[in-house]
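Undergrad: Following is a predicted model, sequence given first.
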Amino acid sequence: MTMAGRATDPGAEAGLSERLSAGAQALGLGLTADRQGLLLRFLAMLVHWNRAYNLTAVRDPLEMVAKHLLDSLAIHDFLFGDRVLDVGTGAGLPGIPLAILSPERRFWLLDSNGKKVRFVRQVVLELGLANVEPVQSRIETYRPQGKFSTIVSRAVAADDILRAPTAQWLARPGRLLLMKGRETEEPLDTSAFSAAAPRVHRLSVPFLDVSRHLIEIRSD
């Protein structure tokens, strides 16, 4: 495997592998050699495609390990059930890393951006991810064929997710997981999901100094 940019030599590739391994260990996740290999191949594709398609503002592969791979994997233990929808997946985040780590689950990766969905489709094809289905659609026109046990979003604003028909898509019981930066004190209208208040979890992402939080909303 070769990496674009700074990761064009075996030493740089080893550095990426070591950082990913150390970060996964810090998160308490056991990465097998094949799972780690798939994650690094996904990273290589993201670096390569990013040159032409501007999939992410992060250019440095070493930064991508923390800001994209480990940040995505940090919510792994909050996943519930076996059907997961990633809303506004962009370049496949957090859906692709989570799908690689959880081959027993099925993931639907939803985005309206054609070039990003094309990238995700290519990742699915090249990595042989049989448990991932890319979907190009706007949130408001998406009509899923079934309900999801977990719905996750990393890039879409919380209010936009809550205004969308996500409550209709979520199974009962189910989990809506909203990945955010700084903790917000603004109240969220979660009445369509449950009478229980949202749970806010502070995430500690290895090699990432910025604040990260997860808003967990449960449907009962």
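TA: All right, it came through fine. Numbers count the residues shown, from 1 in each chain.
Undergrad: contacts and neighbour counts: CA atoms only from here.
TA: OK.
Undergrad: can you give me the helices in this structure?
TA: 10-26, 33-53, 61-64, 71-73, 95-101, 114-127, 158-163, 166-169 (DSSP state H).
Undergrad: and the comparison structure, right after this:
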Amino acid sequence: MEEMTAEEGVAAGRIFGDRLELARRYVGHLATSGIERGLIGPREVPRLWNRHVLNCAVVAELIDHGAKVADVGSGAGLPGLCLAIARPDLYLTLIEPLERRVTWLEEVVMDLGLDNVEIIRSRAEAAVGKVECSVVTARAVSALNTLLPLTIPLLGGHGELLAIKGRSAAEEIDKAAKVIKKLGGVQTDVLIAGAEILAEPTTVVRVKVARR
């Protein structure tokens, strides 16, 4: 398993605290069975901590204590499992349509003994009304204008979407303006998570939703 750099070790310690060993074990799964089963590309191994796990885990600082979170298109557990490890007070529902990914997620959750995670094999649109959440997260699922109709309905008219994005975040918001309004978005922001912890902080688009 790829070891952390000194900088990554400091950041991981701050983010995961006394659950750092769980995070290490999770990265171990990513670097072995995650690659073997095609959830992570082999070239990503040297970047697992920095580009993936820490990048996702810092989003926890944007989520209220005790929140119920639905993670859409969980794949390799990014960001869902990172959040579940970093924040045992949160309750995560991982929504993933592909069986092989669901099986892998179930094995990892069982091995890590995470009791704040539920996994649902479903497309996001089919999970509407079946999941109770105040926050929806997503990473690398699709552009914002197509992501919004898949995620916002899960909130049942109240809550927020936290979408991990790159440098094109503001541009994506502009393109999705009509969709945001149509789906009940009342406030949209580009937030930076982990600014004091990571050399490359995480860009997050937050869309707050409220019934009119």
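TA: Nice, thanks for sending it over. Small disclaimer: the values here were computed from a predicted structure and weren't measured.
Undergrad: that older thread, tabulate the helices of structure 1 (TSV), appending distance to Arg83 of structure 1 and mean neighbour count.
TA: As requested, those are exported to TSV (distance: least, C-alpha to C-alpha, whole Å; neighbours: other C-alpha atoms under 10 Å):
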stretch	distance to Arg83 of structure 1	mean neighbour count
helix 10-26	23	17
helix 33-53	20	18
helix 61-64	26	19
helix 71-73	17	23
helix 95-101	11	24
helix 114-127	17	18
helix 158-163	18	15
helix 166-169	11	19
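Undergrad: Trp108 of structure 1 -> structure 2?
TA: Residue correspondence, TM-score structural alignment: Trp108 of structure 1 in this structure matches Thr93 in structure 2.
Undergrad: do Pro97 of structure 1 as well
TA: For Pro97 of structure 1, the residue aligned by TM-score structural alignment is Cys82.
Undergrad: ok, that match touching Cys56?
TA: Yes - with contacts counted by C-alpha atoms under 8 Å, Cys82 of structure 2 reaches Cys56, the gap being 6.4 Å.
Undergrad: Please list all residues in contact with the spatially most central residue of structure 1.
TA: Note on structure 1: the residue nearest the mean C-alpha position is Pro94, at 0.5 Å, using C-alpha atoms, centre = their mean. Residues in contact with Pro94 of structure 1 (C-alpha atoms under 8 Å, 6 or more residues apart in numbering) are 68-69, 71-73, 86, 153-154.
Undergrad: and what of Val53 of structure 2?
TA: Contacts for Val53 of structure 2 (C-alpha under 8 Å, 6+ apart) come out as 27, 78-79, 82.
Undergrad: what does stretch 100-120 of structure 1 rub up against?
TA: With C-alpha under 8 Å, 6+ apart as the contact definition, stretch 100-120 of structure 1 has outside contacts at 31, 35, 38-39, 49, 53, 55, 81-92, 95, 99, 129, 131-139.
Undergrad: which of those count as buried?
TA: Using 16 or more other C-alpha atoms under 10 Å as the burial test, these include 35, 38-39, 49, 55, 83-92, 95, 99, 129, 131-132, 134-137, 139 as buried.
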